[in-house]
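J.: Okay, structure incoming, though there's no sequence with it:
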């Protein structure tokens, strides 16, 4: 059974009533619940846990790590980033979600600024499946519609993905590479754009399916 560690800053949910209303137990709890329902062995960790909950023992026991961060990227210790980096290179899968694009670990693995354009608009997003044969797109129609979300726009300063699974379109006309697969060392990495903290995006069944598919895809395999 794949062991997943769901990591979250868990700051917005404790500080902002609007976020708490959407994710009363934290974004990590919502993600952990739907992954558990799909048969994964799930544990959670947050920024304010000792060593951010990512001790060497926890990481050694983790097949896939999911990462959600936003306002406190710089509070993540370089020692923990190095620890996660080593585990990815040795085979642990990594899912970087939404504003985790600015996390220290994602920037370290990409080797770029990972910057982008953004706009808090509450507009509709259409996530187009551009690689329908990819395992991460299994069970997904040609388009996922998210009724309200924050806009992310190009240029997204990341290396060209090994595979681009999803591309987003927003009401303002912007487009964005929103489902990007990479390999670093022996580890598989998937960046997935949806997931702003004030919208119930992780409650949406199609989004849950993509995240679960990505965990399966990123799970280490013997070679």
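T.: Structure's in. What do you need? On a predicted model such as this, the values are computed, not experimentally measured, just so you know.
J.: can we go C-alpha only for contacts and neighbour counts from here?
T.: OK.
J.: Give me the neighbour count for the closest residue to residue 169 other than its chain neighbours.
T.: Leaving aside its sequence neighbours, residue 169 sits nearest to residue 175 (C-alpha to C-alpha, 6 or more residues apart in numbering; 4.5 Å). Number of residues near residue 175 (other C-alpha atoms under 10 Å) recorded here: 19.
J.: for the strand ranked longest in the chain, packing partners?
T.: Secondary structure of the chain per DSSP state E: the longest strand is strand 117-129. The contact analysis (3 or more C-alpha pairs under 8 Å, 6 or more residues apart in numbering; DSSP states H and E) places strand 117-129 against strand 143-153, strand 163-170.
J.: take a look at this one as well, against the first:
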């Protein structure tokens, strides 16, 4: 039931005598444990799950749903005792960067629409990837078995990262960061070459 609203920002309800479509634009945030017991990857607790149990647990979330989620992150617990926060960007500074990026997008598209919602043809026409970036993205998507839908999301995400950094074009760094936010780590052989090299 989440597929249509996540992709089209609309939800259609069909009944015997009528079909009604409503706007359904929302931010979808979901969380799950890394395994049934919740301790996979923990440095303080021992995971008691078998590999089969872990895979079965993760497969409860279907591929089509994962394809429609922009950012996939694996988080680890942080010991706040003795943790310093020096040099971390404040929430107020982040808010200002987000507001500035939104204004850039509104001006770019001539209406209140962001990179995540604008027709992809319009976005890619205004900001095409370089041949080097296209080659990297295609190679990674083949290696990882990523769908066309995920490739489009990566490009949208890279454009947004570039906007947050005040970059006019989709930089190599923005594309690499967008890939990393899909839990894709690039090795040395995958990295883009040139002046804006970045490796993760």
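T.: Arrived safely. It should be emphasised that the depicted structure is a prediction, and the values quoted were computed from it without experimental measurement.
J.: Please state their TM-score.
T.: Superposed pair, TM-score by TM-score structural alignment, normalised by the length of the second structure: 0.25. Supporting alignment: 81 aligned residues with a C-alpha RMSD of 5.1 Å.
J.: picking that back up, can you check which of the helices and strands packed on strand 117-129 of the first structure gets nearest to residue 65 of the first structure?
T.: strand 163-170 (19.6 Å; C-alpha to C-alpha).
J.: For the closest one, list every residue counted as buried.
T.: For strand 163-170 of the first structure, a neighbour-count test (16 or more other C-alpha atoms under 10 Å) marks 164-170 as buried.
J.: any chance of those residues in a markdown table, with distance to residue 182 of the first structure too?
T.: Output for the buried residues of strand 163-170 of the first structure, formatted as a markdown table (distance: C-alpha to C-alpha, whole Å):
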| residue | distance to residue 182 of the first structure |
| --- | --- |
| 164 | 9 |
| 165 | 11 |
| 166 | 14 |
| 167 | 16 |
| 168 | 18 |
| 169 | 22 |
| 170 | 24 |
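J.: next structured bit after the longest helix seen in the second structure?
T.: Longest helix of the second structure, by residue count under DSSP state H: helix 91-109. Counting by DSSP states H and E, the element after helix 91-109 of the second structure in chain order, helix or strand, is helix 120-126.
J.: Going toward the C-terminus from that next one, what's the next helix or strand?
T.: With DSSP H and E, the next secondary element past helix 120-126 of the second structure is helix 131-144.
J.: Show me what the next helix or strand after that following helix is packed up against.
T.: Going down the chain from helix 131-144 of the second structure, the next helix or strand is helix 148-164, by DSSP H and E. Helices and strands touching helix 148-164 of the second structure, by 3+ C-alpha pairs under 8 Å, 6+ apart, are helix 91-109, helix 172-180.
J.: Flag every buried residue along helix 148-164 of the second structure.
T.: Buried, per 16+ other C-alpha under 10 Å, within helix 148-164 of the second structure: 150-151, 153-164.
J.: Out of those, which is nearest to residue 120 of the second structure?
T.: Closest to residue 120 of the second structure, out of all of those and judged by C-alpha to C-alpha, is residue 156, at 8.1 Å.
J.: re the thing from before, would you turn the buried residues of helix 148-164 of the second structure into a markdown table with distance to residue 13 of the second structure?
T.: Converted to a markdown table, those look like this (distance: C-alpha to C-alpha, whole Å):
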| residue | distance to residue 13 of the second structure |
| --- | --- |
| 150 | 27 |
| 151 | 29 |
| 153 | 26 |
| 154 | 30 |
| 155 | 31 |
| 156 | 29 |
| 157 | 30 |
| 158 | 34 |
| 159 | 33 |
| 160 | 32 |
| 161 | 35 |
| 162 | 37 |
| 163 | 36 |
| 164 | 37 |
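J.: so can I have JSON lines of the helices and strands packed on helix 148-164 of the second structure showing distance to residue 3 of the second structure and mean neighbour count?
T.: Below are these laid out as JSON lines (distance: least, C-alpha to C-alpha, whole Å; neighbours: other C-alpha atoms under 10 Å):
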{"stretch": "helix 91-109", "distance to residue 3 of the second structure": "25", "mean neighbour count": "14"}
{"stretch": "helix 172-180", "distance to residue 3 of the second structure": "22", "mean neighbour count": "23"}
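J.: just so I know, which of those lies nearest residue 139 of the second structure?
T.: Nearest to residue 139 of the second structure, of these and by C-alpha to C-alpha, is helix 172-180 at 12.1 Å.
J.: Run through the neighbouring helices and strands of the closest one.
T.: Secondary-structure packing of helix 172-180 of the second structure (3+ C-alpha pairs under 8 Å, 6+ apart): helix 148-164.
J.: got the angle for the helix it packs on vs helix 172-180?
T.: For helix 148-164 of the second structure against helix 172-180, the angle by axes from the mean of the first three to the mean of the last three C-alpha atoms, to 10 degrees is 130 degrees.
J.: which strands and helices sit next to the longest helix seen in the first structure?
T.: The longest helix of the first structure (DSSP H) is helix 205-218. Applying 3+ C-alpha pairs under 8 Å, 6+ apart, we find helix 205-218 of the first structure packed against helix 27-37, strand 93-97, strand 187-192.
J.: Good, wrapping up.
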